[in-house]
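Engineer: Fold the following for me, if possible:
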Amino acid sequence: MDRPRSQARALTAYSSNLCAAIPALLLGDCKTPVRTEQAPPTLTGHAGGGTIICAMSALRFLLRYARKYTGALAVAVASMVFLVAVQLVGPWIVREIIVVVTGPGAGQATLDRITQLALLALGVYLLRAGFTFLRSYMSHIAGWGVVSDARQEIYDHLQRLSLRFYENTQTGQLMSRMVNDSEMFERLIAHALPDTLVNVLLLAGVCAVLATLNEQLLLLSLAPVPLIVLGMRGFAKYVRPAFRQRQQELSELSATLNDNLSGIREIKAFVQEEAEAARIGDHIRRFLLSNLKALRMMAVFHPFVEFAASLGRVIIIYFGARLVVGPAGLPVEDLVAFFLYLDLFYRPV
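Structural biologist: Next up is the predicted model:
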């Protein structure tokens, strides 16, 4: 086989296995290797063999496509930073309102201060809506742009492959890789990475604010962390593999259905309708069972994590109230603000 055709086959195989790696990458399984028969071709046209691609390698490969959308990604990142800052202002406004209404006297100055805080809250919510729009829209521009570029490049290389390649490969598998799996790129760029960045920034900002309010309560709010870590380990061990299996069953169902619809004349000519209907039904049932299994595990994981976070709130209710009425004399407005910030603290979890 000549070099261009060999290079096209190598890049297509690499792209297909990269798409298969994206579900594991989105679920954070960077230790799960994805084997490929051939490495991606180099600029000189040579391909290596027996390469094991880690999820981080898949991420670096994907980010090469994202360079084209640096401007949109920069706007999205800046919007995330400002969005986190705006979210931290909301509980502080409530704290200041409590200070004003519980203070001595209720003159014109107090009413003016309440008006200022109300207008400030309105501005904060308007800014939050604007930054949320920029973050969502710009990240989707980059995400779907990468999906379009990747699909175009995969199709261009598919056209250059030999007929022997298509004799040994299901058409449905190729379509599933190009359409279904490549859509994972958008989820990674427009959802997974932005959400991770926002959560990290929000967690750091909330920790800093809670430390200024009361260091003792901050340490107490960390008590449920071991349970949350235990839940995360269970997620990695059970939930992630279940969703990967669901994606695999969906791919097999799509491939079989596409092949049957493409060869419907042969199926009718050889009177194989019942046999093929049973085979499709088997794939449908397997996808249903894998989907329900993944959703059942997710339904267990979320309530467990929410319960662990609720334990932190219960601890703050007990010890925070004791600090208010005790010798420490914790201001009520600080306790209320602490509760509001605590919701932001557990939100990334």
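
Engineer: drop to CA atoms for contacts and neighbour counts, all remaining ones
Structural biologist: Fine.

Engineer: Helices of the stretch 51-200 of the chain, start to end?
Structural biologist: Along the stretch 51-200 of the chain, counting by DSSP state H, counting those that start in this stretch, helices occupy 55-66, 70-102, 108-159, 163-167, 171-175, 184-187, 193-213.

Engineer: pretty sure Val271 is in a helix, no?
Structural biologist: No. Counting by DSSP: H, G, I helix; E, B strand; the rest coil, Val271 is not found in a helix; it is coil.

Engineer: who are the neighbours in contact with it?
Structural biologist: Contact analysis of Val271 by C-alpha atoms under 8 Å, 6 or more residues apart in numbering lists nothing.

Engineer: Please tell me how far it sits from Leu261.
Structural biologist: 14 Å (C-alpha to C-alpha, to the nearest Å).

Engineer: One more, please, to line up against the first structure:
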Amino acid sequence: MSRKTKKFLSYYKPYLGLFLSDMFCALVAASITLLYPLIVRYITNDLLRNYEISQAMNTIIKLGLLMLGLAILEMLCNFFIAYKGHMMGANIEFDMRNDIFEHYQKLSFNFYDNQKTGQLMARITHDLFDITELCHHGPEDIVISIIKFVGAFIILININLPLTLIVFTFLPIMFAFAFFMKNKMNRAFRKNRERIAEINAQIEDNLSGIRVVKSFANENQELDKFHAGNKRFVESKRNSYWQMATFHSGLGVFTNLISVAVIIGGSLLIADGAIAVSDLLTFLLYINNIIEPVRKLINFTEQFQNGITGFDRFMEIMDINPDIVDKKNAVDLKNVKGEIEFKNVSFKYNETTTDVFRNINLKVEAGEYIALVGSSGVGKTTMCSLIPRFYEVSSGTITLDGMDIRDIKLKSLRKNIGIVQQDVYLFTGTVMENIRYGKLDATEEEIIQAAMNANAHDFIMELPDGYDTYIGQRGVKLSGGQKQRLSIARVFLKNPPILIFDEATSALDNESEKVVQESLERLAKNRTTFVIAHRLSTIRNAKDIIVLTEGGIAERGNHKELLEQKGLYANLYTLTQASQ
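Structural biologist: Below you'll find the predicted structure:
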């Protein structure tokens, strides 16, 4: 048994009792359908031929009540199958969706750097929809098909062997036809999923950037792109429907051929006196019991292709091992001071061969305020992202209070680091909920105090509902400065000993920058702070300024010392002053 099969079957384990009950009901329902033609044969062959009509009527009424009872029992079984069985499938889908979402949380930035959000969304939503049908109907259809198929064969062979062999001669050809179509349908359905994932990615990209689209009046361009993607999806659908049409029409041909063969063969046998007319009627009634299992198996094949291609894409993600994980003996941090040291650190992205930077040697004392500057692309943000292990160093070591950060549990490490970025991300919800994200168990008083420290309380109180104001997706209803102050309040609430400011004021106007800068300085007090600066005027008072290049640290000193060196920093400062 393959690992993928074991993984799939493992999702049935919590619902084993429900699964067995569902299979039992399927067995009972399938068995009942086999009884009806036998009752009809008994009535036409024995009762009406060997008994007076008055005597036969009493038995027929009893048999009618029996069939009514069987119909009620079959209805109850089918209800259980349709309701409880589907809920079992839905619960399995629920478990899979939880697992893949949890797995997403474990994957590093390296993974997300190469993925489209819409594609990832498709794998957690659309790809798992058909899992419900497969998990429920798959085993059930197989059980029902086997019972009806084997049961009908045993019954018919006891009625008339030659006519039974005529019927079953067609079945191997039907199954060969189904097997032939299997791979074609698999490829077609997989292409459908890939195309709908592309559409999801395109929609997500468009809606996320709708303000850019409208600002450039490029709605028609976006429509053209969407129409092209949508057309490719329709073409993949056309191919899959062609395969389905071939499948179902082929089945219809075989069904008609079996009926014709039974009628002709049965008529010849009746003429020869080999069987009675009632036996031919029984055969015709059982044809449906023979064809229905084949139809169910074909439907199962369709469900299997839909479900298993979704499960394949699910497993593609689940098989990606997180490249940044806790060591076996990783420890929690206690009494963090905040001393950070880079020792011969180099870094390159997984898919590249060139180092972003190399040979970084830097020691930052606890509580020290250090600024990183350099031209775009030299890795300032990446260097700071190595501290909370968003990326892993390619070589060298980073220590926190003398301990290799790889020996620290990820959650503990990141709990002690606060990050304020240029591109602030606020979640859909209220002001209160977004600040509380820094400390989920914070009281309302703690949240208000954090907002005050971030110079955010006054503008929050001017909002329609104060701290309960709904701010829209990504805080769209707030200005850049307001969003930035909420993100700072969030970090105040977290209260970490280490801070990273990633060009936190570069996108703000002068007035907003002044307010935010004041908040940042208040936040940085007595904390180890890394500032990635675009506007060099904001770091004049930094005790230590690091000038970073692809080769590593090129210059180091305070603002005055670096200007006197008339090197890279002096050139950068001159350029920024000229651009202001």
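
Engineer: just the helices of the stretch 51-200 of the first structure: most buried one?
Structural biologist: Of all these, helix 184-187 has the most neighbours on average by mean count of other C-alpha atoms under 10 Å, namely a mean of 22.

Engineer: sorry, back to before: okay if I get the helices of the stretch 51-200 of the first structure as TSV plus distance to Ala223 of the first structure?
Structural biologist: Listed next are the helices of the stretch 51-200 of the first structure as TSV, based on distance: least, C-alpha to C-alpha, whole Å:
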stretch	distance to Ala223 of the first structure
helix 55-66	32
helix 70-102	23
helix 108-159	31
helix 163-167	57
helix 171-175	48
helix 184-187	33
helix 193-213	14
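
Engineer: Between the ones you listed, which one is closest to Val336 of the first structure.
Structural biologist: helix 70-102 (6.9 Å; C-alpha to C-alpha).

Engineer: how far apart are the closest one and its match in the second structure?
Structural biologist: Here the mean offset of helix 70-102 of the first structure against the second structure after fitting is 1.4 Å, by mean C-alpha distance after the TM-score superposition for the first structure.

Engineer: Which stretches in the stretch 251-400 of the second structure count as helices?
Structural biologist: 277-318, 380-385.

Engineer: Please name whichever of those is nearest to Ser487 of the second structure.
Structural biologist: Going by C-alpha to C-alpha, the one of the helices of the stretch 251-400 of the second structure nearest Ser487 of the second structure is helix 380-385, 17.7 Å.

Engineer: residues in the first structure aligned with that closest one?
Structural biologist: On the basis of TM-score structural alignment, helix 380-385 of the second structure is assigned to no residues in the first structure.

Engineer: Going by contacts, tell me the helices and strands next to that helix.
Structural biologist: strand 528-532 (3 or more C-alpha pairs under 8 Å, 6 or more residues apart in numbering; DSSP states H and E).

Engineer: do that again at 10 Å, thanks
Structural biologist: strand 340-347, strand 357-364, strand 369-373, strand 417-421, strand 498-502, strand 528-532, strand 544-549 (3 or more C-alpha pairs under 10 Å, 6 or more residues apart in numbering; DSSP states H and E).

Engineer: got the ones you listed as CSV, with distance to Leu18 of the second structure and mean neighbour count columns?
Structural biologist: Below are those laid out as CSV (distance: least, C-alpha to C-alpha, whole Å; neighbours: other C-alpha atoms under 10 Å):
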stretch, distance to Leu18 of the second structure, mean neighbour count
strand 340-347, 52, 20
strand 357-364, 57, 18
strand 369-373, 60, 24
strand 417-421, 47, 21
strand 498-502, 51, 24
strand 528-532, 56, 25
strand 544-549, 62, 22
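
Engineer: ok, whatever residue of the second structure lines up with Val84 of the first structure to Glu518 of the second structure distance?
Structural biologist: Using TM-score structural alignment, the partner of Val84 of the first structure in the second structure is Ala30. Distance of Ala30 of the second structure to Glu518 of the second structure, given as C-alpha to C-alpha: 76 Å.

Engineer: Which position in the second structure pairs with Phe243 of the first structure?
Structural biologist: By TM-score structural alignment, Phe243 of the first structure lines up with Phe189.

Engineer: Just give the closest residue to the counterpart of Val200 of the first structure in the second structure, not the sequence neighbours.
Structural biologist: Superposed on the second structure with TM-score structural alignment, Val200 of the first structure falls opposite Ile146. In this structure, Ile146 of the second structure finds its nearest non-sequential neighbour in Pro293, 7.3 Å apart by C-alpha to C-alpha, 6 or more residues apart in numbering.
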